[in-house]
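In: below are the sequence and a predicted model; questions follow.
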Amino acid sequence: MKALVIGLGSMGRRRVRCLRQLGVQHIEGHDARADRRSQAAQEYGIAVREQLAAADLHAFDVVVVSTPPDQHHTAMAWAIEAGKPVFVEASVIRDPLPALDEKARAKGVVVAPSCTLRFHAGIRDITRLVHSGVYGKVCNFSYHCGQYLPDWHPWEKVSDYYVSNPLTGGAREIVPFELTWMVDAFGWPAKVQGTKLRTTDVGAPIDDTYAALLRFEGCVGSLVVDVVARQAVRKLTLNFERASLSWDWDGGVVRVWEADAGRLVELHQPKSVAHAGYHQNIGEAMYVAEVDAFLAAAQGRGRFPHTLQDDIRVLSLLEEIER
């Protein structure tokens, strides 16, 4: 198999690692920046291209798009036109996607929008419990995802990459990133309300905090996303009819208080090793599993769990929250 990774920043290099771990030997990369090309070539020994044209994609079996979000649509269009299965990182701009989806479906091209958190062991446990109905229906939940934007890329200024652009800002990007697993676990909300605000200076003129109220059939949830939290956090509190669940990303365990039995049950997630330079809780396993699911779909061995139509719908929720 021959794979082309378009964009060799932090996520592009991560996808190269995933492909390598999954046994893909022939990998090439493209990036307009010489420093990123040099780093990818030195770290992973892959061939790199300074220039790339649509016709070049015919030489590859699969394409991975890891460019900044406002550039996704160009590489996606090239891959779809060439009839190549394409994986694309988390999107934050909806407008170009419906036309691309229509073309991809007409040509029968696999498009796999990233849904990384669906592959996280803790979130998989939570989703399984919700779907099982073993504790009755969900009554309510509250979820907070907080990070500090300058910590994302300590090696460069916030103003030097896409998270400083209000359209692709760090907090704005994380909202659909989280919603993607939430709609899988809880279904699609019937109504959303929200607000966003710039509360402090994180090195860019962006809204740094989003808050949303999500109304589902029979339950309600709240979501807070920020990029001002000096200590990274992902925490969930969820109330079933017959149990209460809590999950802390840092703890690596889902705790469920079973009311009928009067006991606490703990579901421990396996340890996942983080790549050098990343927070210890940002393990590689979920990214590898995600790329594996893409390769399976590209080879006709399975279906990728998140479609481009799903992605468009999630981004519509983001826009509704902002309205």
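Out: Sure thing, it's come through. A quick note: this is a predicted structure, and the numbers were derived from the prediction, not measured.

In: C-alpha only now, for contacts and for neighbours.
Out: Will do.

In: residues contacting the residue nearest to Ala112 when sequence neighbours are not counted?
Out: The shortest distance from Ala112 to any non-neighbouring residue, by CA to CA, 6 or more residues apart in numbering, is to Phe87 (4.6 Å). Residues in contact with Phe87, defined by CA atoms under 8 Å, 6 or more residues apart in numbering, are 63-65, 111-114, 294.

In: go on, Asn140?
Out: So Asn140 contacts 219-221, 238-240 (CA under 8 Å, 6+ apart).

In: try 10 Å this time
Out: Residues near Asn140 by CA atoms under 10 Å, 6 or more residues apart in numbering: 214-216, 218-222, 237-241, 244.

In: use this one as the comparison:
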Amino acid sequence: MRGLLVGYGSAGRRHLAHFHALGVTDWTVVRSGRGTLAFQPPCAVRVVPDLEAAFALGHHDFAVVANPSAFHVATATACIGAGCHLLIEKPLATSLDALGAIEHAVRAADRRVLVGFQFRGHPAVDRIAGLVRDGRIGRVLRAELSWGEYLPDWHPWESYRAGYAARVELGGGVHHTLCHPVDLALRWFGPPRAVTADLVCNGPLGLEVAESAEAWLEWDGGLRAVIHLDYWRRPGGLRVELLGTDGSLEWDYPAGTLRVRDSAGNLPIDEPLPGVAEREALFAEQARHFLAVVAGAEPPRSSLRDGMDAARVTLGMEASARRRCTLHLADHP
């Protein structure tokens, strides 16, 4: 099997290592030379400066799109047109126009696509979906999902201001870069009806992109969710709390715990789960799963539609914050 990697930053390096561990050793790497990470691939690879040069080398079975967010759709569309199945990093897109372009390309080429929401492979995600579906805490009334990471600690080899996450022209902003909680809310409850959001730019880090985001999502039936994202938190982590008519649920990802309390305060479920110390296993499982998707052995956990739905919410957050209003997503296609 022949792979094409577009972008050798921290995500691209990780993908290459995990696929290599699974036996994929025939690689072409598109590397612009503008990145700051030392190039140390785990196996011999062909290095080319652009997609045109990569496609000139012949067919690739799949492509991994791991370049800056603003370039995801253009890169993915070109790779799909060249006959590649696709693993595309989140966010799928940073503009609404781009969403339509990639949907059309995938349908026309009949390629298999996995969007890089690796948390969909964490056992807590399906466990929580089952608990919600089975009514273990009654009807869910409110959800709180929070994720913060201190941006200056991400890439010690470069200034945090230089990375894609901090730059407008590269598709940066915390609502794009840390959009996993948005995807999880959609996984458990489906696409929301409306979003109201506030984005904070030029905060403590002095960035033009959003350094923090607060979003309030609304569903038909009365469910409300609050999503908080920031580039400030130390130590960082993902936490989820669901409040239902008959109890509550708490997932603390860094601590590796899932707890359900009933209405009497009892703790019928108190389960250990993989925590942040096992983070790399999420990417290893994502690589395994993607190869199974390419082979037609498994359906994608995070499909093109899932990626589009999440992007519509994050782009709706932008529009809501800019207009200072509640945005009905049906009116923001």
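Out: Sure thing, it's come through. Here the structure is a predicted model, which is why all the values come from computation and not from measurement.

In: can you classify the residue nearest to Ala112 of the first structure by secondary structure?
Out: strand (DSSP: H, G, I helix; E, B strand; the rest coil).

In: can you tell me how far the residue mapped onto it from the second structure sits from Ile80 of the second structure?
Out: Alignment note: Phe87 of the first structure maps to Leu87 in the second structure; criterion TM-score structural alignment. As judged by CA to CA, to the nearest Å, Leu87 of the second structure and Ile80 of the second structure stand 11 Å apart.

In: cool, and Val140 of the second structure?
Out: Counting by CA to CA, the gap from Val140 of the second structure to Ile80 of the second structure is 39 Å.

In: same deal with Arg107 of the second structure?
Out: From Arg107 of the second structure to Ile80 of the second structure the distance is 10 Å (CA to CA).

In: what does Ala74 of the second structure give?
Out: Taking CA to CA, one finds Ala74 of the second structure at 10 Å from Ile80 of the second structure.

In: what do the two both touch?
Out: With CA under 10 Å, 6+ apart, Ala74 of the second structure and Ile80 have common neighbours Ile102.

In: all strands for the stretch 1-150 of the first structure, in order.
Out: 2-6, 26-30, 47-49, 62-65, 86-88, 111-113, 138-148 (DSSP state E, counting those that start in this stretch).

In: quick one: Glu320 of the first structure and Lys196 touch, right?
Out: No. In this structure, Glu320 of the first structure is not within contact of Lys196 by CA atoms under 10 Å, at 11.7 Å.

In: neighbour count winner among the two?
Out: Per other CA atoms under 10 Å, whichever of Glu320 of the first structure and Lys196 has more neighbours is Lys196, with 20 against 15.

In: in which helix or strand does the spatially closest residue to the more buried one that is not a sequence neighbour reside?
Out: Counting by CA to CA, 6+ apart, Lys196 of the first structure lies nearest to Tyr210, which is 4.4 Å off, once chain neighbours are set aside. If you go by DSSP states H and E, Tyr210 of the first structure is part of strand 209-216.

In: next SSE after that strand?
Out: strand 219-226.

In: sorry, back to before: the strands of the stretch 1-150 of the first structure into CSV, with extra columns for distance to Arg14 of the first structure?
Out: Converted to CSV, these look like this (distance: least, CA to CA, whole Å):
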stretch, distance to Arg14 of the first structure
strand 2-6, 10
strand 26-30, 12
strand 47-49, 15
strand 62-65, 11
strand 86-88, 13
strand 111-113, 16
strand 138-148, 20
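
In: quick one, which of those strands is nearest to Ala121 of the first structure?
Out: strand 138-148 (17.0 Å; CA to CA).

In: now the strands: where do they sit in the stretch 201-323 of the first structure?
Out: Using DSSP E, counting those that start in this stretch, strands in the stretch 201-323 of the first structure cover 209-216, 219-226, 228-240, 243-248, 253-258, 263-268.

In: mean shift of the last one relative to the second structure?
Out: If I follow you right, that is strand 263-268 of the first structure. Compared with the second structure after the fit, strand 263-268 of the first structure shows a mean deviation of 2.1 Å (mean CA distance after the TM-score superposition for the first structure).

In: what touches both of Glu320 and Lys196 of the first structure?
Out: Between them, Glu320 of the first structure and Lys196 share the contacting residues Ala212, judged by CA under 10 Å, 6+ apart.

In: regarding the second structure, what is its longest helix?
Out: Ranked by residue count, the top helix of the second structure under DSSP state H comes out as helix 304-323.

In: okay, the angle between that helix and strand 85-89?
Out: Relative orientation of helix 304-323 of the second structure and strand 85-89, computed by axes from the mean of the first three to the mean of the last three CA atoms, to 10 degrees: 30 degrees.

In: chain center to helix 304-323 of the second structure: distance?
Out: In this view, helix 304-323 of the second structure has its centroid 13 Å away from the chain centroid, taken as CA atoms, centre = their mean, to the nearest Å.

In: do stretch 35-47 of the first structure as well
Out: Distance of stretch 35-47 of the first structure from the chain centroid (CA atoms, centre = their mean) equals 24 Å.

In: also stretch 168-176 of the first structure?
Out: 10 Å.

In: for it, buried residues please.
Out: 168-176 (16 or more other CA atoms under 10 Å).

In: from those, pick the one nearest Val227 of the first structure.
Out: Once CA to CA is applied, the member of those that ends up nearest Val227 of the first structure is Ala171, at 5.7 Å.

In: and the equivalent of that closest one over in the second structure, what does it touch?
Out: By TM-score structural alignment, Ala171 of the first structure lines up with Val174 in the second structure. By CA under 10 Å, 6+ apart, the contact set of Val174 of the second structure is 147-149, 151, 165-166, 199-201, 209-213, 228-231, 314.

In: 6 Å instead, please
Out: Residues near Val174 of the second structure by CA atoms under 6 Å, 6 or more residues apart in numbering: 210-211.

In: over to Arg261 of the second structure?
Out: 247-248, 267.
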